[in-house]
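**Q** sequence and predicted model, in that order:
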Amino acid sequence: MRVVLALGSNLGDRHATLRGAVDALFAEPGLTFVAASPVYETDPVGGPEQGAYLNAVVIAESTLEPRGLLDRAQSVENAFGRVRVERWGARTLDVDLITVGDVVTDDPDLTLPHPRAHERAFVLVPWVRADPGAVLSGRRVADLLAGLDQTSVRPRTDLTLGGPA
C-alpha cells in the first residue's frame, strides 16, 4: 500500500530530528522508501504560542497494517523525546499518517485519511512536491492546495531530507 507520512518538528535540532526520523521509520522491515519532499519552515497552527516548525512529507510503500504503521510512528516519536502534554503544543517530533492506501476508518485512535490534512498547507505543499499527482479523498492535492493560504509555508532550500541512510 502507498503510505503518506507527514513529519514535523519545532524543538531542538529540528532538521537532525527529521533526518533521524526517516532513518528510524525505515530501519525495520515493512516500509520501503519512495520519495521525500523538500523541507519547509512553517508557522504553528493552533495551540499555544510556540516556535516555527520544519515540515516534510515522506511517501512509502508498506506491507504493514494501519495499526502497525501507527505503532511504528509513535515509537519513533517516543525515541525522539515526544511528550504529549498539550494538544497541538510544541514537540520534538510529530509523525502523522495522512493516508494508508485506500483505507478509510474513523477509529478514535487512527482516523484515515487524516481528518485535517485537506486544510493544512504545511502538509499539502510538501506532499504535492513529493508526489505531484497525489490524490486525497478523490480530489487532487494540487486542487485542494489552490484554495489554501500558503504564505506560512516557506521552502528551506538550505536543508534536505532525502531517503533513509
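**A** Looks like it came in fine.
**Q** from here on, just use CA atoms for contacts and neighbour counts.
**A** Noted.
**Q** select the longest helix from the chain.
**A** As assigned by DSSP state H, the longest helix anywhere in the chain is helix 66-79.
**Q** which strands and helices sit next to the helix or strand just after that helix?
**A** Downstream of helix 66-79, the first helix or strand assigned by DSSP states H and E is strand 94-100. Contacts defined by 3 or more CA pairs under 8 Å, 6 or more residues apart in numbering; DSSP states H and E place strand 94-100 against strand 2-9, helix 66-79, strand 110-112.
**Q** quick check: which of these is buried the most?
**A** Across the helices and strands packed on strand 94-100, averaging neighbours per residue (mean count of other CA atoms under 10 Å) puts strand 2-9 on top, at a mean of 24.
**Q** in addition, the following structure is provided for comparison:
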Amino acid sequence: MTRAYVGLGANLGDRETTLRRAVELLAEEPGIEVAAVSTLRETDPVGLVDQPLFLNGAAAVETSLSPRELLDVLLRIEQALGRVRSGVRWGPRTVDLDVLVYDDQVVDEPGLRVPHPRLHERRFTLEPLAELAPALEIPGRGQVSELLARLH
C-alpha cells in the first residue's frame, strides 16, 4: 500500500456534508483505506474571487491503486456528489477532489500532475497537509511545514 494525500474542497451547497460524504465514499472504494482526515477550514476562493467561500481539507489514504486509478476514483466520486464541470477555471463547485501527493512519486501526464502543481503556493492545501503530516516531503518542493512557513 502507498500513502497518498487527497485535497478536499467545496463552496456550493452543504459543503461540510458533501465533503464528509466524499470521504465516506472514498473509504468504501476497494484498494483505498482512509488513514486520517484533517480539520475542514473555511478559505477564500482563488482566481475567480467573486464566489462563495470554500471549505477545504485533506485526507491521508493508503492505497494499492496507481495515481491514475486514484484520480479516476476521485472523479467518479465528484460526479456522484453532483459536480458538473462548467469549464470555468477556479469557478464554484459542489465538490473538488485532487491527488495532492502520491508517496514520493512525480507524475506528469495528460490530466494528472503529482504533486499537485500549485500545492506549494496555497495555504488551503498546505494547512491541512501540515496538520496530517508536517514533515511530509513534497517531491521537488520541500517539507510541508517549511513551505507553509514561507506563506506566512
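**A** That came in fine, so what should we check first? Keep in mind that this is a model prediction, so the values were computed, not measured.
**Q** would you pull the TM-score for this pair?
**A** The TM-score (TM-score structural alignment, normalised by the length of structure 2) is 0.94; 149 aligned residues with a CA RMSD of 1.1 Å.
**Q** before we move on, back to that, let me have the helices and strands packed on strand 94-100 of structure 1 in CSV, extended by distance to residue 96 of structure 1.
**A** Below are these laid out as CSV (distance: least, CA to CA, whole Å):
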stretch, distance to residue 96 of structure 1
strand 2-9, 5
helix 66-79, 7
strand 110-112, 10
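**Q** farthest residue from the center of structure 1?
**A** What lies farthest from the middle of structure 1 is residue 49; by CA atoms, centre = their mean that is 21.0 Å.
**Q** rewinding a little: quick one: which of the helices and strands packed on strand 94-100 of structure 1 is nearest residue 143 of structure 1?
**A** strand 2-9 (17.6 Å; CA to CA).
**Q** give me the mean deviation of the next helix or strand after that closest one from structure 2.
**A** Where DSSP H and E defines the elements, the next helix or strand beyond strand 2-9 of structure 1 is helix 14-25. After superposition onto structure 2, the mean distance of helix 14-25 of structure 1 to its aligned counterpart is 0.4 Å, using mean CA distance after the TM-score superposition for structure 1.
**Q** select, out of the helices and strands packed on strand 94-100 of structure 1, the one closest to residue 25 of structure 1.
**A** Taking these one by one with CA to CA, helix 66-79 is closest: 6.7 Å.
**Q** now for the closest one, which elements pack on it?
**A** Contact partners of helix 66-79 of structure 1 among helices and strands, from 3+ CA pairs under 8 Å, 6+ apart: helix 14-25, strand 94-100.
**Q** mean neighbour count, those: which tops it?
**A** Buried most deeply of the helices and strands packed on helix 66-79 of structure 1, by mean count of other CA under 10 Å, is strand 94-100, with a mean of 22.
**Q** export the helices and strands packed on helix 66-79 of structure 1 to TSV and append columns for distance to residue 1 of structure 1.
**A** Converted to TSV, the helices and strands packed on helix 66-79 of structure 1 look like this (distance: least, CA to CA, whole Å):
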stretch	distance to residue 1 of structure 1
helix 14-25	16
strand 94-100	7
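**Q** which residues of structure 2 does the strand of greatest length in structure 1 align to?
**A** Criterion DSSP state E: the longest strand present in structure 1 is strand 53-62. Mapping strand 53-62 of structure 1 onto structure 2 (TM-score structural alignment) gives residues 54-63.
**Q** average offset between that stretch and structure 1?
**A** Following the fit onto structure 1, the mean deviation recorded for stretch 54-63 of structure 2 is 0.5 Å by mean CA distance after the TM-score superposition for structure 1.
**Q** contacts for that stretch?
**A** The contact list for stretch 54-63 of structure 2, computed with CA atoms under 8 Å, 6 or more residues apart in numbering, reads 1-11, 15-16, 23, 31-45, 124-125, 128-129, 132.
**Q** and what of stretch 135-144 of structure 1?
**A** For stretch 135-144 of structure 1, contacts defined as CA under 8 Å, 6+ apart pick out 99, 113, 118-119, 124, 127-128, 132-134.
**Q** endpoints of that stretch, how far apart?
**A** For stretch 135-144 of structure 1, the first-to-last residue distance is 9 Å (CA to CA, to the nearest Å).
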